[in-house]
Each structure stands twice: as structure tokens, then as C-alpha cells.
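Visitor: My questions are about this predicted structure, shown below with the sequence.
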Amino acid sequence: MTDASPETLHAPITAADILAWLENAALAVAAGEVPADELIALLGELRQASTACANASDWALLAAREAGASLRQIAPVFGKGYVRAPAARLEKLHREVLSSEQFLELMRRRHQDV
């Protein structure tokens, strides 16, 4: 992503996007337009996407710390005003990687193995 600047760097999907999609999907399911096997396949896709979003979140946490953000600045995005949640997550991540670049390389290797 060569044109990513602070003005253009955004999550590729938002909670509002998901809610709008979910409302449309629920209508189709309620109308009987989606068979069970398609829903099972969809479930698999969503679980993979959820893992990918969690990985992107972990990368952003590492990158934010590397950019100088404090745990107190990061804490509100974890849903609480406490620094324990991001601190615990960082501690867990640091058992495996030391930087956002190492994390990204780990994700690349895992993706290749799939």
C-alpha cells in the first residue's frame, strides 16, 4: 500500500459496514434464500476474516507502541479506561515477536502455510 498516509490509512472494513451487510444477509436468510450449506461456508469465511481482523489489530497495537503511543492513550480503544488490557496483549505478543515488522512477517509465513 504505497499511497497510505495518515489521512488515508483506515480499516478496510468498519463495524457499520458489517452491520449493514448483516441486516441484508438476515433478510435473505429469513426469506429462505440462503441454504444451510451456504451459511456454513459463510461461517467459515467470517471466522477467517475475524482472525485476520484480530491479527491486524495486534499489528496496529505493536505499531502504535513503536510510534510512541502510551498504554494510557491506547487503553480507550480496548473498551475500558484501564491499561491492563493492552499491556496484557502486548506482553502476550512480545512472547512471539518484538516488533510490528516481525509480526507482519509471522503473518506472511502463516498465510503461506495455509
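Guide: Arrived safely.
Visitor: When you work out contacts or count neighbours from here on, use the C-alpha atoms and nothing else.
Guide: Will do.
Visitor: So what touches the strand or helix carrying R110?
Guide: For R110, the enclosing helix or strand under DSSP states H and E is helix 100-113. For helix 100-113, contacts defined as Cα atoms under 8 Å, 6 or more residues apart in numbering pick out 55, 59-60, 62-63, 66, 97.
Visitor: Could you work out the most separated pair of the residues you listed?
Guide: N55 and E66 (16.6 Å; Cα to Cα).
Visitor: tell me the helices in this structure, going along the chain?
Guide: For the chain, the helices defined by DSSP state H occupy 15-30, 36-66, 71-74, 84-94, 100-113.
Visitor: another structure for you, compare them:
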Amino acid sequence: MNFHYELRKSSCRRPLKILTQWTLRVLEVRRHELVIGRSPTWAPCHIRYYPAVGRIYIRGPAGQYIGWTDTLAAAIELLAYADTSQVLPGNGLLNGKEPLQ
């Protein structure tokens, strides 16, 4: 999946247009990775496509696991409504280290 091409398709343009006005901003577009900032801090979140798996992986600003999806429109919607305000044990950091309590 080429994100440059996918962002031009109408199935992704409509949810991105609705959500970018309030909560999301596209910061960087690469072939297999999309970096999106979330309000209010505009911290970078990553949407990455894995060609071998054929699915899209979504990470929060602190590296939290948000989920896997099949389409870019679903990934944008899942990222917009995900709670990334705190790092929970269920969606912990990628390196396995938890913050001090």
C-alpha cells in the first residue's frame, strides 16, 4: 500500500477531512508509513503498513499499541478516537519499560 496514492482516494479523503479540522494533522507521508499529529499537543503517532502481513499497525505518541486494521480509513478513525492520554499496562510502551508510579 502506497500512502501517497491511498490519501488521494475518496474513501480516505472524507474521514481525514472531517477529522483533520479538529483532532488530526498529517505531519509526514512516506511509502509505508504515515506520521499523524493528534491534538492538543500534536505529538506524532505512526500508522505503518506491513506488506508481508497485509495489515496496518497503529501506534500512539508514546509508542502505545492502538491496534491493527485492514484499511487506511479505519486506521485514521481508530487513531482519532483512541485514548492515548496515559500509558496503561495493556497498551504499554514498545520497549517494555513501564513508567514509574
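Guide: Yep, that arrived. Bear in mind the structure is a predicted one, so any value in this text is a computation, not a measurement.
Visitor: What does the superposition give as a TM-score?
Guide: Scored against TM-score structural alignment, normalised by the length of the second structure, the superposed chains reach a TM-score of 0.24; 33 aligned residues with a Cα RMSD of 3.3 Å.
Visitor: which of the contacts of helix 100-113 of the first structure has the most neighbours?
Guide: Sorting these by how many neighbours each has (other Cα atoms under 10 Å) puts L62 first, at 24 neighbours.
Visitor: wait, that one sits on R89?
Guide: No: with contacts counted by Cα atoms under 8 Å, L62 of the first structure stays clear of R89, the gap being 9.6 Å.
Visitor: quick revisit: can you list the contacts of helix 100-113 of the first structure in TSV and add distance to L42 of the first structure?
Guide: TSV is the format used below for the contacts of helix 100-113 of the first structure (distance: Cα to Cα, whole Å):
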residue	distance to L42 of the first structure
N55	20
W59	25
A60	27
L62	30
A63	31
E66	36
V97	31
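Visitor: What is the burial count for K17 of the second structure?
Guide: The number of residues packed near K17 of the second structure is 12, by other Cα under 10 Å.
Visitor: If you could redo that for S100 of the first structure, that was the one I meant.
Guide: S100 of the first structure has 19 nearby residues by other Cα under 10 Å.
Visitor: do the same with R38 of the second structure
Guide: Counted with other Cα under 10 Å, R38 of the second structure comes out at 22.
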